[in-house]
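Undergrad: coordinates for the following, if possible.
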Amino acid sequence: MVKIRLKRMGAHKKPFYRVVVADSRTQRDGRFIEEIGYFDPMVEPNVIRIDDEKAKKWLAQGAQPTNVVKDLLKKSGIIE
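TA: Sure, this is the predicted structure:
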């Protein structure tokens, strides 16, 4: 099963996340298929940049977003 999920980057106590498409069996920060955006919770307001064409393509192919990514996609206006 393919998931759309966050990959943690950044320094200790300064997280930065990439939104990636990955096989559900791989580890959180392991191999991924494609990077479709990023999320920076450390700045105010939070920065969310997601390529809507790539996200819609993967969702159409059956990729399942995690709960957090689903909320980010809603805030970005990609899904309702």
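Undergrad: only C-alpha atoms for contact and neighbour calcs from this point on.
TA: Noted.
Undergrad: pick out the residue closest to the middle of the chain.
TA: Val19 (2.3 Å; CA atoms, centre = their mean).
Undergrad: secondary structure class for Ile36?
TA: Reduced to three states with DSSP: H, G, I helix; E, B strand; the rest coil, the structure at Ile36 is strand.
Undergrad: hang on, it packs against Lys56?
TA: No: if you go by CA atoms under 8 Å, Ile36 and Lys56 don't touch, sitting 10.3 Å apart.
Undergrad: gap between stretch 47-64 and the chain center?
TA: 8 Å (CA atoms, centre = their mean, to the nearest Å).
Undergrad: helix, strand or coil: sort out the residue nearest to the centre of the chain for me.
TA: strand.
Undergrad: one more, please, to line up against the first structure:
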Amino acid sequence: MALKIRLSRGGAKKRPFYKIVVADARSPRDGRFIEKVGTYNPMLPVESEQRWILNDERVKHWLSVGAQPTDRLIRFFADRGLVAKTAKPEQTKKPQPKAKAQQRAKDNAERAAALAAEAEAPASAE
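TA: Predicted coordinates for the structure are as follows:
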């Protein structure tokens, strides 16, 4: 049985409130869970003590038996010192234009440089 530590959404429309739960990975997001280990209220200010409430001992226990936290919870647990912080993946290269478009851009840049050189030559001669 694969265990996940994840957020289970509650609260009203546009007023979210999350329970931090340990659940089977196959169960629905807001469905059955094994244990509630904390809460998260994103409506509170960041510096509020009640924004994240967590039972650290139970989280450590579930991590020790193999429960996998979600990406968001890994970031939070790393801030609390429960897990090692993971490195951000490197950004992928932006898509490049096709060969003809690259050649056209190169030609335009060369033409602009040549025109700029011609404009400077008469100005320097005077």
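Undergrad: and the TM-score between them?
TA: Superposed pair, TM-score by TM-score structural alignment, normalised by the length of the first structure: 0.93. Supporting alignment: 80 aligned residues with a CA RMSD of 1.1 Å.
Undergrad: of Ile36 and Lys56 of the first structure, which one has the most company?
TA: Neighbours per residue (other CA atoms under 10 Å) separate Ile36 of the first structure from Lys56, with Ile36 holding more: 19 against 15.
Undergrad: next one: the more buried one from Val68 of the first structure, what distance?
TA: Distance, Ile36 of the first structure to Val68 of the first structure, using CA to CA, to the nearest Å: 15 Å.
Undergrad: how about Gly30 of the first structure?
TA: 18 Å.
Undergrad: run through the helices of the first structure in chain order.
TA: For the first structure, helices defined by DSSP state H occupy the ranges 52-60, 67-76.
Undergrad: pull the residues that contact the shortest one.
TA: Just to be clear, that refers to helix 52-60 of the first structure. Val21, Ile36, Ile78 (CA atoms under 8 Å, 6 or more residues apart in numbering).
Undergrad: now the residues you listed as a markdown table including distance to Asn46 of the first structure?
TA: Shown next, in a markdown table, are those (distance: CA to CA, whole Å):
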| residue | distance to Asn46 of the first structure |
| --- | --- |
| Val21 | 21 |
| Ile36 | 17 |
| Ile78 | 17 |
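Undergrad: name the nearest residue to Val21 of the second structure, sequence neighbours excluded.
TA: Lys36 (4.4 Å; CA to CA, 6 or more residues apart in numbering).
Undergrad: surely the one you found and Ser8 touch.
TA: No: Lys36 of the second structure is not in contact with Ser8 according to CA under 8 Å; the separation is 9.6 Å.
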